[in-house]
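>>> mind looking at a prediction? Sequence and model below.
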Amino acid sequence: MGDFLGSVWWLVVSLGLLVTFHEFGHYWVARRCGVDVLRFSVGFGRPLWSRRNRAGTEFAISAIPLGGYVKMLDEREADVPVHRQAYAFNRQGVWSRIAIVAAGPAANLLLCVALLWVMFMVGRQDYAPVVGQATGVAAQAGFQPGDRLLEVDGRRIATWTEAAMALATPALDRRDIEVRVEDAAGQELVRTLRLSQLPAALDEHRIPEQAGLTWRFLQAPARVETIAEGSAAQGVLLPGDLILAIDGTRIDAADQVSPAVQALGERGGVGMVEVERDGERLALELAPRRSTDPERAGRWELGIALARPEAPAYDAVQRYGPIAALPMALRETGRLASDSLGMMRRMVTGEASVKNLSGPVTIARAANASAKRGADWFLYFLALLSLSLAIINLLPIPILDGGHLLYYLIELVKGSPLSERAMAAGQYVGLALLAGLMGLAFYNDILGLMPR
């Protein structure tokens, strides 16, 4: 399945599942409160399939699979016979209406916990938060290759994904933090990472790298693939050699080879290149030569091409039994909610870029990418999206569930419902706000598709 079709498919699957749970929350509580539900639709437009239950509710799957709705009996939308008015939504007490409206976001919140619970039982595969290379701010803090991050700003972490998320908030706040690590010798140390020194133009999607942390799993081994004829390496190195050191400089990854070769060339003379060949460690003499390529004039070269990196295998997994997985799911839900709300607040105050607001195109691409990574990552994606839907729906914007809850809270305070005119005005404001947010999200989606 191509990326485009895969993205469309997984977007439809994701939204269909999450919207169904959201609307089921409204439906279930409405029925418990004695409200007649006329239609429960997954999707909009013309129904492709429908069936009625004993209570008279029509369950439908409609043609446009991007959303859904629950239509309740309501005198504000159509005439209701006298004998059925007691079952209309607008005739219910304010607390019943609050419960019915809040049930949708609550269902998404519960679904988030359930998905994370299943994910932790299946086992989320990830990479260990081990430093491969430290530069810039991280190097100033004393980070060394082989350091394993244990705790970031008071938050315990087990994977690089958790480490990246834990670094995001203090980096946006330009706040110095303490990071507890276990070094290559197994000793626990605390390093102070001065994120206040990060540049003003911060790429919020590459915070660890901008702090100078390159994860070990991202570093490709420096394995020789080909050797140019007449080059310095011909007759000395062989395809398949794994470069371990150049002139005494340890080589842990392919991107360290060129700087080491330049340093050796500038020193002049012959240097020792240590390689692993057929399980043996060899020390070979080599002297780099100046490049004859006009585009690389002045560069020192050995005349080798390194093998392209393959996707690294996961080296960490978070797996728990059914009982232990539940508190982990609750804790992860709390952390995700805190991070999401914090990011929203920072976008409003200008501390974070509004480029973090994503639309359906970005969501579709993320759905496809997570599905390719496996069931564990797709469950995580669904949980995050479900939580995001819960939070967005609770925003106090008319048209959204949060806007209706705001109306009902005002009704509780003043002792009577808002006037039809006031609610209609609020609906227009809500439409304008949603249109603006959707326009910005689509704009960000388009920018994300453009080559950089």
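Structure's in. What do you need?
>>> C-alpha from now on. contacts and neighbour counts both.
Fine.
>>> which helix or strand contains Val257?
Counting by DSSP states H and E, the element that carries Val257 is helix 257-267.
>>> give the other helices and strands that whatever helix or strand comes next after that helix contacts.
Of the helices and strands lying after helix 257-267 in sequence (DSSP H and E), the nearest is strand 271-277. Applying 3 or more Cα pairs under 8 Å, 6 or more residues apart in numbering; DSSP states H and E, we find strand 271-277 packed against strand 242-246, strand 280-286.
>>> ok, structure two:
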Amino acid sequence: MQTLISIIIALIIFSVLVLIHEFGHFIVAKKCGVVVNEFSVGMGPRLLSRVAKSGTRYSIKALPLGGSCAMLGEDEDNAEEGSFNSKPLWARMAIVVAGPFFNFILAFLLALIVIGYNGVDISYVSKVTEGSNAYEAGLRQGDRITKYNGATVSVGREIYLEDYVSPLDGSDISVTFVRDGKKQTISYAPDSEERYIVGISYYETDPKATISSVPKGSAMDQAGVVAGDEVVEINGTKISTGKDLKEYIDAHPFGKEEINITVKRNNKEKKVVVVPQMTKLYSSGFVYNLARDKQSVGGVLKYSLVEVRYEINTVLKSLKMLVTGKVSANEVSGPVGIVNVIGDTYNQTKSEGFMVTLFTMINMAIMLSANLGVMNLLPIPALDGGRLFLYIVELIIRRPIPKDKEGMIHFIGFILLMVLMVFLIFNDIRKIIL
């Protein structure tokens, strides 16, 4: 039953994201005078349909999987009046960009709901360790951080993202902050110490002791533990929450002795033996805020835009890590993996009550909507970004690319995307089984 509910929730989220994406193409195509042959909700055979005076068929189809917008002459060498290819270059570019742009609009609207209700984690310093390099450099509790190592930040999660993407390595830390209305910038060396660690990240506030990341080559990585696993026991001590995990680690610092850890993955427990590694650790010397504070109407609008920026940056930085090899292809999730994550998240939060579960699902939708928008803008053939790239080439060379060549480029891109999809689905299933 729980699996069925998880699948239904995932289908609803996916369908809304795709439908809004296609609606973006539809509404801008209409404004540009392009004939839309059909706009459908769902896929597969038609259940209901009606042809409007404009000639557009509006359909509801059997499979509740997003929707589609079929424009006249979109993939053909058709220049008749009202066809997609008869329109000027700026109009075709606007229609293509509209789909991803509407995904960003949806992410913004959903962020308004979440931030309006829950508030936002403003990026101020909640604690500075006395005697640390940060303290000596002048950083104090209450300072509002606006830049961290060159990255603009407005919420605490953006600082976490920077540390995750570019872990401290001994290089100087640059922090710009505001205190009493005055902006200051400091630079200092991170604090360092050597100790045994297993190599995991987690949130102390997590209702479950879920591992958020596992560095490549760490002790946990070598033991087969992956991000998303839930720690349930360490050396015979039961672990239920992120707070339990922190308290255990604080009370039992790791040494060179082996550790028996039990993790839960897809509701299956797995016992692993972990050998801690002596590692030089670097610290910024301060703790930043991750708790949410309520905002005024203006603050809700501002931080909803920040939320979209944060999600877009997360996708772009994750792609960079994938390309540079900091993240392996095995850590990338496809449709099955995303459904599984949505299901796990639902199961973990439902005991916290309806509102917690609802807003957690909305947060998932914000992340996925921004993800869909960014991925569709990548210059990959068969995606919106691939079409946009060819239109930019057309703008530069001042003549249209022959439709047969454009069609071949998109066909090859489609085949490659299908191969990638098969790999992702296989990888998702493998991770679930294992």
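Ah, there it is. What you see is a predicted model, and the numbers here were worked out from it, not measured in a lab.
>>> please state their TM-score.
Overlay of the two chains. TM-score (TM-score structural alignment, normalised by the length of structure 2): 0.65; 341 aligned residues with a Cα RMSD of 4.7 Å.
>>> let me know which of the helices and strands packed on strand 271-277 of structure 1 is tucked in deepest.
Mean neighbour count (mean count of other Cα atoms under 10 Å) peaks for strand 242-246 among these, with a mean of 23.
>>> would you state the strands of the stretch 301-450 of structure 1 in chain order?
304-306, 316-318 (DSSP state E, counting those that start in this stretch).
>>> just put those in a markdown table and tack on mean neighbour count and distance to Leu286 of structure 1.
Formatted as a markdown table, the strands of the stretch 301-450 of structure 1 follow (neighbours: other Cα atoms under 10 Å; distance: least, Cα to Cα, whole Å):
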| stretch | mean neighbour count | distance to Leu286 of structure 1 |
| --- | --- | --- |
| strand 304-306 | 18 | 12 |
| strand 316-318 | 16 | 38 |
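>>> may I see the helices and strands packed on strand 271-277 of structure 1 arranged in CSV, with distance to Leu218 of structure 1 as well?
Formatted as CSV, these follow (distance: least, Cα to Cα, whole Å):
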stretch, distance to Leu218 of structure 1
strand 242-246, 17
strand 280-286, 24
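>>> closest to Ala435 of structure 1 out of those strands?
Taking Cα to Cα, strand 242-246 is the member of these nearest to Ala435 of structure 1, at 55.8 Å.
>>> for that closest one, grab the matching residue range in structure 2.
Across structure 2, nothing matches strand 242-246 of structure 1 (TM-score structural alignment).
>>> beyond that strand, next helix or strand please.
Next along the chain after strand 242-246 of structure 1, taking DSSP H and E as the criterion, comes strand 249-250.
>>> from memory Ala163 of structure 1 sits against Asp153, does it?
No - counting by Cα atoms under 8 Å, Asp153 is not a contact partner of Ala163 of structure 1; they are 10.0 Å apart.
>>> more neighbours, those two?
For Ala163 of structure 1 versus Asp153, the count of surrounding residues by other Cα atoms under 10 Å is larger for Ala163: 22 against 18.
>>> burial check on Ser218 of structure 2, number of neighbours?
Counted with other Cα under 10 Å, Ser218 of structure 2 comes out at 19.
>>> so what's it closest to, chain neighbours aside?
The spatially closest residue to Ser218 of structure 2, leaving aside those adjacent along the chain, is Gly199, at 5.2 Å (Cα to Cα, 6 or more residues apart in numbering).
>>> name the SS class of the one you found, please.
coil (DSSP: H, G, I helix; E, B strand; the rest coil).
>>> what about it, distance to Ser154 of structure 2?
28 Å (Cα to Cα, to the nearest Å).
>>> for Ile433 of structure 2, same thing?
On the measure of Cα to Cα, Ile433 of structure 2 and Ser154 of structure 2 end up 40 Å apart.
>>> who has more neighbours out of the two?
Neighbours were counted for Ile433 of structure 2 and for Ser154 using other Cα under 10 Å; Ser154 has more, 22 against 10.
>>> tell me the contacts of that one?
When contacts are counted by Cα atoms under 8 Å, 6 or more residues apart in numbering, Ser154 of structure 2 is found next to Ile122, Ser123, Ile145, Thr146, Val306.
>>> and the counterpart of Leu431 of structure 1 in structure 2, how many neighbours?
Under the alignment (TM-score structural alignment), Leu431 of structure 1 maps onto Phe414 of structure 2. Residues contacting Phe414 of structure 2 under the criterion other Cα under 10 Å number 16.
>>> Phe414 of structure 2 is in contact with Ala382, isn't it?
Yes - assessed by Cα under 8 Å, Phe414 of structure 2 is found in contact with Ala382 at 5.4 Å.
>>> which residue is the nearest non-sequential neighbour of the residue nearest the centre of structure 2?
The centroid of structure 2 falls nearest to Met367 when counting by Cα atoms, centre = their mean (4.5 Å). Closest residue to Met367 of structure 2 apart from its sequence neighbours, by Cα to Cα, 6+ apart: Glu311 at 5.9 Å.
>>> neighbours of that neighbour, just the number please.
Glu311 of structure 2: 21 surrounding residues under other Cα under 10 Å.
>>> how close does it sit to Thr3 of structure 2?
Counting by Cα to Cα - Glu311 of structure 2 and Thr3 of structure 2 are separated by 27 Å.
>>> please apply the same query to Ala251 of structure 2.
37 Å.
>>> and the two? Which one has more around it.
Neighbour count, other Cα under 10 Å: between Ala251 of structure 2 and Thr3, Thr3 has more, with 13 against 9.
>>> tell me the SS of that one?
Assigned with three-state DSSP, Thr3 of structure 2 falls in the helix class.
>>> that one contacts Asp344, correct?
No - the criterion here is Cα under 8 Å, and Thr3 of structure 2 misses it with Asp344 at 9.4 Å.
>>> to His26 of structure 1, which of the strands of the stretch 301-450 of structure 1 lies closest?
Closest to His26 of structure 1 of the strands of the stretch 301-450 of structure 1, according to Cα to Cα: strand 316-318, at 33.7 Å.
>>> the closest residue to Cys33 of structure 1 other than its chain neighbours: neighbouring residues, count only.
Of all residues not flanking Cys33 of structure 1 in the chain, Ser96 sits nearest, at 6.5 Å (Cα to Cα, 6+ apart). Counted with other Cα under 10 Å, residues neighbouring Ser96 of structure 1 total 18.
>>> repeat that for Leu395 of structure 2.
As a burial measure, Leu395 of structure 2 scores 13 neighbours (other Cα under 10 Å).
>>> quick one: map it onto structure 1.
Mapped onto structure 1 by TM-score structural alignment, Leu395 of structure 2 lines up with Leu412.
>>> so where do the strands sit in the stretch 101-250 of structure 2?
125-128, 144-148, 151-152, 173-179, 182-188, 191-197, 201-202, 211-213, 230-234, 237-238.
>>> give me the distance from the fourth one to the chain's centre.
This means strand 173-179 of structure 2. Relative to the centre of its chain, strand 173-179 of structure 2 is centred 26 Å away, using Cα atoms, centre = their mean, to the nearest Å.
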